[in-house]
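[1] coordinates for the following, if possible.
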Amino acid sequence: MPRESYQELLESVREDVLYMSEVVLDRLRLGLSALEQKDEEMAWQVIDGDDEINQLYLDLEQDCIDLLALQQPVASDLRFIAASFKIITDLERIGDLATNLGEYSLEAERDAYPEVDIQEVAEVVIEMVENAMDAYDREATELCYSIAETDDEVDSRCEAASEEVVRDLIEREIDAETSDAEIEQLMADVSRLLLTIRDIERVGDHAVNIAARTLYMVENDDDLIY
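    Model (predicted):
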């Protein structure tokens, strides 16, 4: 295969990975909106849309395998293909987390803890993913470390939010007039909120993974890979 054609294949993989990230981020934003607005139609759009993300993943996985098997890339090209393969895995998992949010919104009838601002933290992790994909696109390694630093802040905020919910649950007074149904609803609300916090935190972790693979791809530096 001519070198020019081979380079076109590599660039096509990059463009397809970026397109997959756009689809995943769209689903993530939609899942968060569904959760905030308790919108069943939005929720099902996210849930039903997971098949598209899975297919994008499988198609790109095959493209990466074909390049490895047929072109025998070396050095920087090999790192690019390997990094792209790992990045689409993280994107697929972010898509799964977006689907979780859609499923949570189908069960949510109220905000049990409106003082816990999930949406604000979610905006931060969305920006992390956007910056990570920008770093991958432009090979802008200066963004990679800042994404990891932001993740430390996200982890702290998610931990504080979870502790606040658990502390309130422990301190909440439940008297003899509280029905079993009310207790069951409260526990369901708490469980769903804690799962939401966990999933948002995991999106941030995947953003760091993408940044780490980008740093390795560009500079052969595995400092952020763990």
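[2] could you use CA atoms for every contact and neighbour count after this?
    Noted.
[3] quick one: contacts for M20?
    I53, L56, Y57, I88, L91 (CA atoms under 8 Å, 6 or more residues apart in numbering).
[4] the first one: which element?
    Pointing back at I53 there. I53 is part of helix 50-71 when elements are defined by DSSP states H and E.
[5] how far off centre is that helix?
    19 Å (CA atoms, centre = their mean, to the nearest Å).
[6] contact partners of it?
    6, 13, 16-17, 20, 23-24, 73, 78, 81-82, 84-85, 88-89, 92, 95-96, 99.
[7] buried only: go through the residues you listed for me.
    13, 16-17, 20, 23-24, 78, 81-82, 84-85, 88-89, 92, 95-96, 99 (16 or more other CA atoms under 10 Å).
[8] so which of the residues you listed sit within helices?
    Assigned to helices by DSSP state H, the following of the buried ones among the contacts of helix 50-71 qualify: 13, 16-17, 20, 23-24, 78, 81-82, 84-85, 88-89, 92, 95-96, 99.
[9] now show me the structure for the sequence below, then we'll compare the two:
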Amino acid sequence: MSRTGYRNRLEALRENVVRMGDLVVTRLRASLVALDRQDHELAWDVIEGDEEINRLYLDIERDCIDLLALQQPVASDLRLVAASFKIITDLERVADLAANLGEYALYADRDVVSDVDLRSLGERAAELVSDAVTAYETADAAACEALADRDDDLDARCERASERVVRDLIDTELPSEADSEEVELFLQDVSRVLLTVRDLERVGDHAVNIAARTLYMVESDDSLIE
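    Purely as a prediction, here's the structure:
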């Protein structure tokens, strides 16, 4: 392969990772809308659309392996390929979490814990992923470092939200005539809220992973890698 062809493949790799990132963020935001509105049709779109992301992941993974095995990239290019390989794994996992939210939207009662703003938490998590992908696209090391601090804020918000759910559960008095099935359904809804908060926190963690790999790609700095 000519040097020009090789450079074109590297650029195509970067573009495909960004395309996957944009698609994942779009699906994540759609899952948040589905959860907020209890929109079952949109929820199914997110759940079924996960297969498209899985196929894209496998295509990019194959490109990474080919570049590593056949082209023997030099140090800077090697970091790009290796970072891309890791980043698509985090993006695929964010897509899985979006599918989880879609499944919660099929069953959850959004009024169970009315003072927990899941949509706001989700938007913060989605912004982290979107900004991490942009940092990868533009090789912005400073943005990567700032993103870790923003994830700390998301973690704190998620912790407060979980505590609020537990507090409300303790304070809730179910009607005396409620049967065991009604109690079980209520507890399932509360559990879904807690799972939603947990998954949104995990989305933020994956965004930090993307930023960490990007920072290493740009500056050989592994300080964010855990």
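[10] TM-score of the superposition?
    Once superposed, the chains reach a TM-score of 0.97 (TM-score structural alignment, normalised by the length of the first structure), with 226 aligned residues with a CA RMSD of 1.1 Å.
[11] coming back round to it: give the buried residues for the helix holding I53 of the first structure.
    D50, I53, N54, L56, Y57, L60, E61, D63, C64, L67, L68.
[12] what about Y104 of the second structure, neighbour count?
    24 (other CA atoms under 10 Å).
[13] of the contacts of M20 of the first structure, which stay in contact in the second structure?
    Compared against the second structure with both residues aligned by TM-score structural alignment, their matches' CA atoms under 8 Å, these retain I53, L56, Y57, I88, L91.
[14] can you map out the strands along the first structure?
    Counting by DSSP state E, one finds no strands in the first structure.
[15] mind checking how far the residue of it most remote from its centre is from I170 of the first structure?
    Using CA atoms, centre = their mean, the residue of the first structure lying farthest from its centre is A176. It sits 42.5 Å away. In this view, A176 of the first structure and I170 of the first structure are 17 Å apart by CA to CA, to the nearest Å.
[16] just to revisit the earlier point, from the kept ones among the contacts of M20 of the first structure, which single one is nearest T214 of the first structure?
    For these, the minimum distance to T214 of the first structure (CA to CA) is 12.1 Å, reached by I88.
[17] re the thing from before, mind putting the kept ones among the contacts of M20 of the first structure into a markdown table with distance to V218 of the first structure?
    As requested, those are exported to a markdown table (distance: CA to CA, whole Å):
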| residue | distance to V218 of the first structure |
| --- | --- |
| I53 | 26 |
| L56 | 24 |
| Y57 | 22 |
| I88 | 17 |
| L91 | 19 |
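[18] what number of residues lie near D222 of the first structure?
    D222 of the first structure, neighbours per other CA under 10 Å, totals 13.
[19] the closest residue to it other than its chain neighbours: what's it in contact with?
    Leaving out its chain neighbours, the residue that sits closest to D222 of the first structure by CA to CA, 6 or more residues apart in numbering is Y216, at 5.3 Å. Applying CA under 8 Å, 6+ apart, we find Y216 of the first structure in contact with R79, A83, D222, D223.
[20] the longest helix along the first structure vs the second structure, average offset?
    Secondary structure of the first structure per DSSP H: the longest helix is helix 180-219. Superposed on the second structure, helix 180-219 of the first structure shows a mean distance of 0.6 Å to its aligned residues (mean CA distance after the TM-score superposition for the first structure).
[21] buried ones in that helix?
    189-190, 192-218.
[22] same check on stretch 150-168 of the first structure?
    By 16+ other CA under 10 Å, the buried positions in stretch 150-168 of the first structure come out as T150, D151, V154, D155, R157, C158, A161, S162, V165.
[23] grab the most central residue of the second structure for me.
    Note: the second structure centre (CA atoms, centre = their mean) maps to V94, 3.0 Å.
[24] contact partners for that residue?
    V24, L28, V203, H206.
[25] for it, what is the corresponding residue in the first structure?
    By TM-score structural alignment, V94 of the second structure lines up with I94 in the first structure.
[26] swap in A212 of the second structure?
    Matched to the first structure by TM-score structural alignment, A212 of the second structure sits across from A212.
[27] my guess is its match contacts N220. True?
    No. A212 of the first structure is not in contact with N220 according to CA atoms under 8 Å; the separation is 10.3 Å.
[28] quick one, what contacts C158 of the first structure?
    V121, I197, R198, E201.
[29] try it again with 10 Å
    V116, I118, V121, D152, E164, L194, T196, I197, R198, D199, I200, E201 (CA atoms under 10 Å, 6 or more residues apart in numbering).
[30] including distance to E40 of the first structure, could those residues go into TSV?
    TSV is the format used below for these (distance: CA to CA, whole Å):
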residue	distance to E40 of the first structure
V116	22
I118	19
V121	23
D152	33
E164	28
L194	21
T196	17
I197	20
R198	22
D199	20
I200	20
E201	24
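[31] follow-up on the earlier one: and the match of A212 of the second structure, how far is that from S5 of the first structure?
    28 Å.
[32] before we move on, what about A160 of the first structure?
    Relative to S5 of the first structure, and taking CA to CA, A160 of the first structure is found at 52 Å.
[33] what's the answer for E11 of the first structure, then?
    For E11 of the first structure, the distance to S5 of the first structure - CA to CA - is 10 Å.
[34] just among the contacts of Y216 of the first structure, which is most surrounded?
    A83 (24 neighbours).
[35] that one maps to what in the second structure?
    So, by TM-score structural alignment, A83 of the first structure is matched to A83.
[36] shouldn't R150 of the second structure be in contact with E201?
    No. Under the criterion of CA atoms under 10 Å, R150 of the second structure makes no contact with E201, lying 11.7 Å away.
[37] so what sits against both of the two?
    R124, A125.
[38] quickly note the distance from L195 of the first structure to R27 of the first structure.
    18 Å.
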